[in-house]
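Q: got a structure for you, letters missing:
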């Protein structure tokens, strides 16, 4: 039976690691105790939580679940190569500012200093995710800075003031400080190293692939329609696959997708032919698919069926 999400007031939080485990479980997130401890401490100490790990192990989902169960709005900044301050923090609405200037000139206003001051007003400010997360509109937030390793290194410097004091400085307006600090989750797939200055401002946790028992529990929540035998064999197959030297090991997200795909095809257990036909759901690189397809897949199916 799927737990009902428990929402607690945004100003409070779980009072223990056990409560944090239960809180995450109520949002359909199966966490091990080490991860739950990191989340609990981040909430209790009001510190950003930096999560590293392979893609698809559930780092992003932590922020989504916390927003849902803590009753906070989710503000997501998806990082990418070339991300800059205007896209992440704020920008000015230049079109509206220009219109304001023309209207003022048409009305006979010629005080350039007053006009310049007037157009750099909050009315013309476009709030991007980092600024949205510390403004009170909409209530307290969970700020997800997702895949930070995809952004350029200089972008990390933009985050230091925010993560240290939950405030940002806009030259034309001054300093804006959060009334209620957001819960901050940063994620990285470790395609590059994140600078020590940013790491020091965060609590850290490496999110590893789950063991077989926990992955089966995840499938019971995320693929509830799958036959129990199929779910058991899928997990055993994927666990064996992760022990191989692949270009990209399948994450939990791929396990869920694969189990769901096999269920859609009315599979009740693994068989080599069906595995070969659906490997593109589980593996995302042709070299990995070519290596596994055929005899290797058949051997893994036999091992999965024999797994306790």
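A: Great, that's in hand. Predicted model, so just to flag it, every value in this text is computed and none were measured.
Q: From now on I want contacts and neighbour counts done on CA atoms only, so please keep to that.
A: Will do.
Q: does residue 278 sit in a helix, a strand or a coil?
A: Per DSSP: H, G, I helix; E, B strand; the rest coil, the secondary structure class of residue 278 is helix.
Q: Quick check: the gap between it and residue 244.
A: For residue 278, the distance to residue 244 (CA to CA, to the nearest Å) stands at 19 Å.
Q: Now do the same contact list for the nearest residue to residue 282 once chain neighbours are set aside.
A: Nearest residue to residue 282 in three dimensions, chain neighbours excluded: residue 254, at 5.2 Å (CA to CA, 6 or more residues apart in numbering). Contacts for residue 254 (CA atoms under 8 Å, 6 or more residues apart in numbering) come out as 56, 281, 282, 283.
Q: Could you dump these into a markdown table with secondary structure added?
A: Formatted as a markdown table, these follow (three-state DSSP):
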| residue | secondary structure |
| --- | --- |
| 56 | coil |
| 281 | helix |
| 282 | helix |
| 283 | coil |
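Q: For those residues, give me a markdown table that also has distance to residue 290 and neighbour count.
A: A markdown table is the format used below for those (distance: CA to CA, whole Å; neighbours: other CA atoms under 10 Å):
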| residue | distance to residue 290 | neighbour count |
| --- | --- | --- |
| 56 | 22 | 18 |
| 281 | 14 | 18 |
| 282 | 13 | 22 |
| 283 | 10 | 21 |
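Q: and the comparison structure, right after this:
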């Protein structure tokens, strides 16, 4: 990335579609529209959907397409301010205290001012996203927010409202330019309305067959056309079986890649059984497919593809 420079934001929805497509992310018009509006309005974008539908990839694609740094806050249960925002470098502070004592410094206020200064501040993702200076504002990905608790959500309200955080010892730090904020959630719990109101919202669904086939063509270009069509049709049908965990787009890509590495040009029951671990991640789902559902689905896929030519 060229320091101090950045690519221009798309000027229309069509340009947004083209920009994402240039990085091999196929976005439908509704998704492209909300991304365009989030960029224009400088509002956070809240993306909700099942795991594996490409929510996180949107932030990565935007960072790449706009030539901006990507700062990622991976959320988890128990995430706190010291891990997400900042903490003080205690070993360095203790060393400064000892050096001050050795030098005979007795001004307590001067010592405290030195201890709680920028040079002892360890910036975590939130502060990094707000504190970028001299360059383009980053893309700030808050990934899987539903894994955190409501207390952390409440903290984020200040960040998303005013793009600032308050550090008691230093004061308020405000972003010179608001970062491009992408928030994702797999909806394992509901996020509070107060946070959602600060964002533009979009539900990211699984791609349809035509979109997923084009994704395979782009991501696994060495995959035979017949195999690509069978893989996509097979995965699309699996998602209708009410499995414990439906395969996402990443799993479809992995499966197509694995089958290509095995020099397969078409699906067969034995190959499916041997490679299900690249597509499904729960034993109950794998056992169900191996027990007969898989062969039935394959028969339907081949019959449908044969009928459509």
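A: That came through fine. Quick caveat: nothing in here was measured; it's all calculated off a predicted structure.
Q: re the thing from before, which members of the contacts of residue 254 of structure 1 define the maximum pairwise distance?
A: Taking CA to CA, the two most distant members of the contacts of residue 254 of structure 1 are 56 and 281; they sit 13.1 Å apart.
Q: contacting residues around the residue nearest in space to the middle of structure 2?
A: The centre of structure 2 sits closest to residue 56, judged by CA atoms, centre = their mean, with a distance of 1.8 Å. By CA under 8 Å, 6+ apart, the contact set of residue 56 of structure 2 is 141, 143, 184.
Q: repeat for residue 204 of structure 2
A: Residue 204 of structure 2 is in contact with 31, 47, 48, 49, 50, 53, 54, 55, counting by CA under 8 Å, 6+ apart.
Q: Would you map the strands across the stretch 1-150 of structure 1?
A: Ranges of strands in the stretch 1-150 of structure 1, per DSSP state E, counting those that start in this stretch, are 49-52, 73-78, 90-92, 125-127, 141-146.
Q: Point out the most buried one among those strands.
A: Greatest average neighbour count among these goes to strand 141-146 (a mean of 26), per mean count of other CA atoms under 10 Å.
Q: okay, that strand sits on what stretch of structure 2?
A: Matched against structure 2 by TM-score structural alignment, strand 141-146 of structure 1 falls on residues 138-143.
Q: Kindly report the same for stretch 213-230 of structure 1.
A: Residue span in structure 2 matched to stretch 213-230 of structure 1, by TM-score structural alignment: 210-227.
Q: Equivalent analysis for stretch 190-197 of structure 1, please.
A: Under TM-score structural alignment, the match for stretch 190-197 of structure 1 is residues 187-194.
Q: Now do the matching stretch: distance from first to last residue.
A: One end of stretch 187-194 of structure 2 sits 16 Å from the other (CA to CA).
Q: contact partners of it?
A: 48, 49, 50, 146, 147, 150, 153, 157.
Q: Try it again at 7 Å.
A: Under the contact criterion CA atoms under 7 Å, 6 or more residues apart in numbering, stretch 187-194 of structure 2 has outside partners 48, 49, 146.
Q: how about it: buried residues?
A: 187, 191 (16 or more other CA atoms under 10 Å).
Q: So what's the gap between that stretch and the chain middle?
A: 17 Å (CA atoms, centre = their mean, to the nearest Å).
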